[in-house]
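Participant: Can you look at this prediction? I've put the sequence above it.
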Amino acid sequence: MADRIDVRVAHTAELDAADLADARALLYRVFDDMAEDDWEHSLGGVHALVREDGLVVAHASVVQRRLLHGGRAWRVGYVEGVGVEARLRGRGYGAAAMAPLERVIARAYDFGALASTDEAMAFYASRGWQRWQGPTSALTPAGIVRTEDADDCLFVLPGSAAALERTGELTCDWRDGDLW
């Protein structure tokens, strides 16, 4: 990792329009299938922006969601918008973005959760995130609906108070776009 990096951790409300535009542009460069709903999911929580020589080269955010598991609703720090410039992957930039958000999760939420790409699964596992092994669902306007496509990509970061049975069902709250 370069010596001239800066990690800024701030709530969406504390970021100016240029910071948000830079983070959004990075995610659109990193992901071929990035959509406006995906960007919207990244807003309203705490962001970590990693800059190298003034350019945002990595981003992640954590937002609050309600997930149902084991007969109760949990306050979860849900990680969104994790992206690193392709030329810099594997050099610590993703870790620089995730570390402060994992501290936020540990102090403010029952547990953390995220949906991973295939390429990033080993990265999250190396940071202590655990793969969810049970079925997934979403609480939709039509009721609870299974989300089989998410069964193989979800990870959780258990908190000290969370009694999670990772083979049980996990149900997310409703939102537009990708549910997980």
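Facilitator: Received, thanks.
Participant: switch to C-alpha atoms for all contacts and neighbour counts from now on
Facilitator: Will do.
Participant: After the biggest helix by length in the chain, which helix or strand is next?
Facilitator: For the chain, the helix with the greatest residue count under DSSP state H is helix 93-108. Downstream of helix 93-108, the next assigned helix or strand under DSSP states H and E is strand 111-115.
Participant: Look at residue 22 and say how many residues are nearby.
Facilitator: 17 (other C-alpha atoms under 10 Å).
Participant: Presented hereafter is structure B, for comparison with structure A:
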Amino acid sequence: MITTAHTSGVDPAVLAAARKLCDDAFDGDFADEDWEHALGGVHALVWEGDELIGHGSVVQRRLLHGGRALRAGYIEAVAVRADRRGRGHGASVMAALEGVVRGAYEVGALSASEDALDFYAARGWRPWRGPSSVLAPGGPERTEDDDGGVFVLPVTASLDLDGPLACDWRDGDVW
């Protein structure tokens, strides 16, 4: 079963379980900032009985492209328990989050790990081919290391996938 809820409506014990799920799924490479990025939006939670086995969230961010500040639904903290992978749970999480993106945002965006590039592409997410950057406190900064890993899901915004794309600043990984 899959449920969705805003962070404010998720029991603190469930949020703690989701954080632990992400810590385990990312083999300890999931920082406090990564979890902070996943809060304040809509969570998709996959349950087997009373066990949480999958999680993802979508939060609002601003992306700058083509002279506009786009309202973006940004996907965060997509994780499935290791012993439950390969059974469609990640796809269920993404389907729920994509529904939120399509219903509330101009564009969806995410930063994909190398292992997940094909997964997102197969779902219709499009790799951003242009240069990426961040609006840092000191001004715009290129984020070359993120080039090739940023994906978008066009909803209503006109996008030039070869043009520049900038995200708003945040602590930790900016994309």
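Facilitator: Great, that's in hand. All figures in this text were calculated on a predicted structure; none of them were measured in a lab.
Participant: okay, the angle between the longest helix of structure 1 and strand 111-115?
Facilitator: On the basis of axes from the mean of the first three to the mean of the last three C-alpha atoms, to 10 degrees, helix 93-108 of structure 1 is oriented at 140 degrees to strand 111-115.
Participant: Strands of structure 2, start to end?
Facilitator: Listed in chain order, the strands of structure 2 (DSSP state E) span residues 2-6, 42-48, 51-65, 68-80, 107-111, 126-127, 132-136, 139-142, 150-154, 165-168.
Participant: Quick one: these as JSON lines, columns for mean neighbour count too.
Facilitator: Conversion of those to JSON lines gives the following (neighbours: other C-alpha atoms under 10 Å):
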{"stretch": "strand 2-6", "mean neighbour count": "15"}
{"stretch": "strand 42-48", "mean neighbour count": "22"}
{"stretch": "strand 51-65", "mean neighbour count": "22"}
{"stretch": "strand 68-80", "mean neighbour count": "23"}
{"stretch": "strand 107-111", "mean neighbour count": "24"}
{"stretch": "strand 126-127", "mean neighbour count": "20"}
{"stretch": "strand 132-136", "mean neighbour count": "20"}
{"stretch": "strand 139-142", "mean neighbour count": "13"}
{"stretch": "strand 150-154", "mean neighbour count": "22"}
{"stretch": "strand 165-168", "mean neighbour count": "21"}
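Participant: could you dump those strands to JSON lines with distance to residue 98 of structure 2?
Facilitator: Rendered in JSON lines, the data for the strands of structure 2 read as follows (distance: least, C-alpha to C-alpha, whole Å):
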{"stretch": "strand 2-6", "distance to residue 98 of structure 2": "12"}
{"stretch": "strand 42-48", "distance to residue 98 of structure 2": "10"}
{"stretch": "strand 51-65", "distance to residue 98 of structure 2": "9"}
{"stretch": "strand 68-80", "distance to residue 98 of structure 2": "9"}
{"stretch": "strand 107-111", "distance to residue 98 of structure 2": "8"}
{"stretch": "strand 126-127", "distance to residue 98 of structure 2": "13"}
{"stretch": "strand 132-136", "distance to residue 98 of structure 2": "22"}
{"stretch": "strand 139-142", "distance to residue 98 of structure 2": "28"}
{"stretch": "strand 150-154", "distance to residue 98 of structure 2": "9"}
{"stretch": "strand 165-168", "distance to residue 98 of structure 2": "19"}
